[in-house]
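Visitor: this one's sequence-less:
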């Protein structure tokens, strides 16, 4: 087997995609996570709670793979509203640290016109290297 599909226990099924793919060398590729919970329900229509939930989802996938948050080596963020992100920098940092502590992997951010799920304000994909 060259890779293993990662789906955290209790999560609604991923249809047409994988939440995570773990390769035999320990690289975990995490598909874009949005601000909905394990049941694919948005608990908030606000940016910060959605961002925090997307990060929690990433950590849940890493943990389901046998890793820990500090194994994440890359995050790519897609946001629909640059002004909202910029205006909330302090809250972004606080929510980020709640989930990842002081672990800051390589990151990129792109501003996009929209995401597939209409209620999604942010999508974050990740790569982790498990030891």
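Guide: Structure received. Here the structure is a predicted model, which means the values were calculated and not measured.

Visitor: Please count neighbours and contacts with C-alpha atoms only from this point.
Guide: Fine.

Visitor: buried ones in the longest helix anywhere in the chain?
Guide: If you go by DSSP state H, the chain has its longest helix at helix 47-64. Of all the residues in helix 47-64, those buried under the rule 16 or more other Cα atoms under 10 Å are 47-62.

Visitor: Can you tell me which helices and strands that helix packs against?
Guide: Applying 3 or more Cα pairs under 8 Å, 6 or more residues apart in numbering; DSSP states H and E, one finds that helix 47-64 makes contact with strand 27-34, helix 89-100, strand 122-129.

Visitor: hold the first one in mind and look at this next one:
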């Protein structure tokens, strides 16, 4: 996987503009993961929900023999700009705990709500595992 970063562009913080994937391998596509735990319970703050969603993503990738280094795209659906901005430090900590120093291309969208009204975030993932 090669990160696409034109030399004259400022390097983005926390994501990449694009990646190139070449060669044989396996694609992994995950449904959107919310911040609900295994029992369907949600914590009330955005950072905790992001942390739960990211841990769910890592668990699912592990089921396919993949890890955060294989993520080639994230799409975030968030219900509150102000809550997201206020939770920056907690979200950063959750990112470092789960995704480490991997910054795949990401798109963030603010929406009016998710199917479960308690959910504040849902994250979709596409990953690619090169053939050995």
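Guide: Noted; the coordinates are in hand. Nothing here was measured: the structure is a model prediction, and the numbers come from that model.

Visitor: on that earlier part again, of all the helices and strands packed on helix 47-64 of the first structure, which one comes closest to residue 110 of the first structure?
Guide: Among those, the nearest to residue 110 of the first structure by Cα to Cα is strand 122-129 (9.9 Å).

Visitor: picking up where we left off before, from the buried residues of helix 47-64 of the first structure, pick the one nearest residue 120 of the first structure.
Guide: Closest approach between the buried residues of helix 47-64 of the first structure and residue 120 of the first structure, by Cα to Cα: residue 50, at 7.6 Å.

Visitor: Onto which residues of the second structure does whichever strand or helix holds residue 5 of the first structure map?
Guide: In this assignment (DSSP states H and E), residue 5 of the first structure forms part of strand 3-6. Per the alignment by TM-score structural alignment, strand 3-6 of the first structure matches no residues in the second structure.

Visitor: which residues sit against the next helix or strand after that strand?
Guide: Downstream of strand 3-6 of the first structure, the first helix or strand assigned by DSSP H and E is strand 20-23. Outside of strand 20-23 of the first structure, the residues within contact range by Cα atoms under 8 Å, 6 or more residues apart in numbering are 2-7, 28-31, 61, 65.

Visitor: Report how many residues lie close to residue 117 of the second structure.
Guide: 8 (other Cα atoms under 10 Å).

Visitor: and the gap between it and residue 36 of the second structure?
Guide: With distances taken as Cα to Cα, to the nearest Å, residue 117 of the second structure is found 11 Å from residue 36 of the second structure.

Visitor: what's the answer for residue 60 of the second structure, then?
Guide: In this view, residue 60 of the second structure and residue 36 of the second structure are 14 Å apart by Cα to Cα.

Visitor: Please apply the same query to residue 78 of the second structure.
Guide: From residue 78 of the second structure to residue 36 of the second structure the distance is 14 Å (Cα to Cα).

Visitor: now residue 20 of the second structure
Guide: Here residue 20 of the second structure is placed at a distance of 32 Å from residue 36 of the second structure (Cα to Cα).
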